[in-house]
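Chemist: would you be able to build a 3D model of this:
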Amino acid sequence: MLSTLLTVCGLVASGMAACPDIPSLEVFDVPQYAGQWYEIQRYPLISELGSTCAQALYVAQPDGSVRLENRGRRSDGSLDSITGTAVAKDPAHPAALTLLFDEGFQGSYNVIRTDYNASALVYSCTNLFGARIEYAWFLSREPTMDQAVQDEYTRILADAGSDTSQLSVTPQDCGSLF
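Modeler: A predicted model of the protein is given here:
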């Protein structure tokens, strides 16, 4: 009983902690980042519960913004998608993006690591009513990702104080959705 109480208190305390400081890339090349990405792992996201094959398509725009479409398969097999535009919050931090979804809501998206050709680590954190809400995505240009890269991304998050026990694998057995 005491161990359960301590575990619950620890989870509440970690959820109420400040967001980890995980800096985004200082140099970010939007045209190189553009293209299709497969989601390999993620933190839970309400809009993706029960979905598989989450994928993103980014298109660089002439003004430096990125047009995006995220697609996935719902548990009933139907396609789910959302579209929007990502813009740099501050030109001094080009990989710290604000997402403006066509449906009328906003989010943030920080590219922490990418080699542009194979993988990317994306992270977002918000303090909402005293609770820390984190999102992380491991993205790959292919439906699979080298385990060493996944381990590196997990370590980056964990070293910053993010709760990596929440990571889950996203099945990618649908082929390309674009």
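Chemist: CA atoms for contacts and neighbours, from now on please.
Modeler: Will do.
Chemist: could I get the contacting residues of residue 48?
Modeler: residue 72 (C-alpha atoms under 8 Å, 6 or more residues apart in numbering).
Chemist: middle-most residue in the chain, spatially?
Modeler: Here the mean C-alpha position of the chain is nearest to the C-alpha of residue 137 (C-alpha atoms, centre = their mean), at a distance of 3.2 Å.
Chemist: how distant is the top helix by length along the chain from the center of its chain?
Modeler: In the chain, with assignment by DSSP state H, the single longest helix is helix 2-16. The chain centre lies 25 Å from the centre of helix 2-16; the measure is C-alpha atoms, centre = their mean, to the nearest Å.
Chemist: what's the answer for stretch 135-146, then?
Modeler: Centroid separation for stretch 135-146 versus its chain: 10 Å, with C-alpha atoms, centre = their mean.
Chemist: one more to put side by side:
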Amino acid sequence: MKMRFKSAFAAIALSIISLNTTTQAETAAPQAVDRVDIQKYAGKWYEIAHLPMYFQRKCIANITAQYSVNADQTIRVLNSCRIANGEIISSEGVAYSQNQGNSKLKVSFLPKGLRWIPFTKGHYWLLRVDPEYKVALVGGPSNKYLWILSREPQLDEATYQSYIDTAKDYGYDVTKLIKLPH
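Modeler: This next block holds a predicted model:
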């Protein structure tokens, strides 16, 4: 009896290992692109879609992000959106490059005097940017946050689907993406 239990347990363990190996082979951990030209990336971006997140819970339309390079090479971030009463709300932050290629950033939306506090900056990795800097896929080392951004308020379906496919390849649950109107 003990031998059958051990054999059954071993078979189950091998099956689980096999399933985990298959799942890991199908998706890769998110990877930032090698290099981003921050000057080209700067400017206004329209959010096409995002994974649900607490900070965007009130947004119902017109989500945008405006990036500009500061004198110290940090990046000013101004996010805005329209909420249910028609008001436009915004949040200003700063992004700090975490690698030589400027493709891995940490962003803080805390007031200036509190940005030194550890663990208060979020990951902002550029996972894919088209060569003309017109469309971008942004996430981080986990699959918790994801944004598809465009220089135009609308994105054609083929391009959108291509960026969705990249997100899927990185293991993001794209079935949860939220698309809001512009």
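Chemist: hang on, the earlier thing: what's the residue nearest to the centre of structure 1 aligned with over in structure 2?
Modeler: In structure 2, residue 137 of structure 1 lines up with residue 147, judged by TM-score structural alignment.
Chemist: helices of structure 2, residue ranges please.
Modeler: 2-26, 38-41, 157-169.
Chemist: could I get those helices as TSV with mean neighbour count?
Modeler: Conversion of these to TSV gives the following (neighbours: other C-alpha atoms under 10 Å):
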stretch	mean neighbour count
helix 2-26	11
helix 38-41	15
helix 157-169	15
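Chemist: can you say which of these is nearest to residue 96 of structure 2?
Modeler: helix 38-41 (11.4 Å; C-alpha to C-alpha).
Chemist: so the closest one matches what in structure 1?
Modeler: Under TM-score structural alignment, the match for helix 38-41 of structure 2 in structure 1 covers residues 30-33.
Chemist: by how much does that stretch deviate from structure 2 on average?
Modeler: In the superposition with structure 2, the average deviation recorded for stretch 30-33 of structure 1 is 0.3 Å (mean C-alpha distance after the TM-score superposition for structure 1).
Chemist: ok, the match of residue 137 of structure 1 touching residue 53?
Modeler: No - between residue 147 of structure 2 and residue 53 there is no contact under C-alpha atoms under 8 Å: 10.7 Å.
Chemist: list the buried residues for the longest helix of structure 1?
Modeler: 14-16 (16 or more other C-alpha atoms under 10 Å).
Chemist: do stretch 122-142 of structure 1 as well
Modeler: So stretch 122-142 of structure 1, judged by 16+ other C-alpha under 10 Å, has buried residues 122-126, 131-142.
Chemist: return the subset of those lying in strands.
Modeler: Among the buried residues of stretch 122-142 of structure 1, the members falling in strands are 122-126, 131-140 (criterion: DSSP state E).
Chemist: residues contacting the residue lying closest to residue 39 of structure 1 once chain neighbours are set aside?
Modeler: Distances taken as C-alpha to C-alpha, 6 or more residues apart in numbering place residue 139 nearest to residue 39 of structure 1, at 4.7 Å, with adjacent residues excluded. Contacts for residue 139 of structure 1 (C-alpha under 8 Å, 6+ apart) come out as 37-41, 119-122.
Chemist: filter the residues you listed down to just the ones in strands.
Modeler: Of these, the ones assigned to strands by DSSP E are 37-41, 119-122.
Chemist: dump those residues into TSV; add distance to residue 60 of structure 1 as well.
Modeler: Formatted as TSV, those follow (distance: C-alpha to C-alpha, whole Å):
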residue	distance to residue 60 of structure 1
37	14
38	18
39	19
40	22
41	24
119	18
120	16
121	19
122	17
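Chemist: which one of the residues you listed is nearest residue 56 of structure 1?
Modeler: Residue 56 of structure 1 has its nearest neighbour among those in residue 37, at 5.2 Å by C-alpha to C-alpha.
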